[in-house]
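Visitor: please find the sequence and the predicted model below.
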Amino acid sequence: MGGTSHTEVVQVVYVPTLISAKDLITIFFAIHSPTHGGSKLQYQSVLYYSGEDQLSAFKEVSKAHEEKTGLKVVTRTSKEMEFYQAEDKHVNFYNKNGPSDYSCKSITNKINGLKKELPGLF
């Protein structure tokens, strides 16, 4: 949000017969901590959903995550809104700029964790 009042998001279009909303949200939680953030921080965790099935999946994954970690999920939910494409310099940022020390370690660790949690996807 910063000084622009915009929310930085990633739009995910998926085929429910190939991957469930529950699995997508599990992946989201694994690569982006749903327990960090809050209204005073620039980067907030939010899930925009397009149907009640997605909201139900979010609630189910959130409850399981809280029970597993003992931490409160602070990810907000909101009905899907109009999506605006990012400026070119932000699109495919990782692919365009290459890995940094942070992204290499962080992404590699998160992917390895996902492989253990959702082995059927890899």
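Guide: Nice, thanks for sending it over.
Visitor: all contacts plus neighbour counts: C-alpha atoms, from now on.
Guide: Noted.
Visitor: count of neighbours near the nearest residue to Gly51 once chain neighbours are set aside?
Guide: Of all residues not flanking Gly51 in the chain, Lys79 sits nearest, at 8.0 Å (Cα to Cα, 6 or more residues apart in numbering). If you count neighbours by other Cα atoms under 10 Å, Lys79 ends up with 11.
Visitor: please compare the first structure with the one that follows:
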Amino acid sequence: MKPETITLAGGCFWCLEAVYEHVDGVLGVESGYSNGHAERPSYEQVCRGDTGHAEVVRVRFDAARITLREVLEIFFAIHDPTTRDRQGHDIGPQYRSGIYWHDAAHEAVAREVWAEANAAHGGRVVTELEPERNYWRAEDYHQHYFANHPQQGYCAAVVAPKVEKFRRTFRSRWRG
């Protein structure tokens, strides 16, 4: 088995990471920054909007247990792909929606699932589709943030409801 990887931006990386860490078939999730212009960006630079990077998660998965299509269906269900540079109260280009692929086969699946989501949302999906470029791993304190800080204010108010929505909506994929 060779793990596959897709990089996803859907607002704050803590939310996406917290969900994908519970998805059956996902082998690992890493928070980072992608598709900007600066080399080795810091969290502070990305938050200021200085780098052009999006907050992302790299999702490593076992394609024999979960398909890329399923990974992307979860992605479109756990964030709002119709708001440009925003998820809830998080506003700025670092919170944009994006799918960043690592190979041509993933590009084809991403475009297909994007088109289906766009149709389902009345043509309003703003999720960008691009190859991953200029990725940089987020600082250690961002890794497994929700698992390590479930009572922190943002986690309790924003992340926990997304995890619960995933658990209810995708019961067969939940790995608790």
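Guide: The structure has been received and is ready for your questions. Remember, it's a predicted structure, so these values are computed and weren't measured experimentally.
Visitor: can you pull the TM-score for these?
Guide: The TM-score (TM-score structural alignment, normalised by the length of the first structure) is 0.76; 121 aligned residues with a Cα RMSD of 2.6 Å.
Visitor: follow-up on the earlier one: which residue lines up with the residue nearest to Gly51 of the first structure in the second structure?
Guide: Correspondence of Lys79 of the first structure to the second structure, assessed by TM-score structural alignment: Pro131.
Visitor: from Gly92 of the second structure, how far off is its match?
Guide: From Pro131 of the second structure over to Gly92 of the second structure the distance is 21 Å, taken as Cα to Cα, to the nearest Å.
Visitor: try Ala160 of the second structure
Guide: Taking Cα to Cα, one finds Ala160 of the second structure at 22 Å from Gly92 of the second structure.
Visitor: and for Asn148 of the second structure?
Guide: Asn148 of the second structure is 26 Å from Gly92 of the second structure, by Cα to Cα.
Visitor: ok, and what's touching stretch 48-61 of the first structure?
Guide: 21-22, 25-26, 77-81 (Cα atoms under 8 Å, 6 or more residues apart in numbering).
Visitor: next up, identify which helix or strand the most centrally placed residue in the first structure is on.
Guide: Centroid-nearest residue in the first structure: Phe28, 3.3 Å away (criterion: Cα atoms, centre = their mean). Taking DSSP states H and E as the criterion, Phe28 of the first structure maps to helix 21-31.
Visitor: what range in the second structure does that helix sit on?
Guide: With TM-score structural alignment as the criterion, helix 21-31 of the first structure aligns to 68-78.
Visitor: how close does the matching stretch sit to the first structure?
Guide: With mean Cα distance after the TM-score superposition for the first structure, stretch 68-78 of the second structure departs from the first structure by a mean of 0.9 Å once superposed.
Visitor: perfect, I'm done here.
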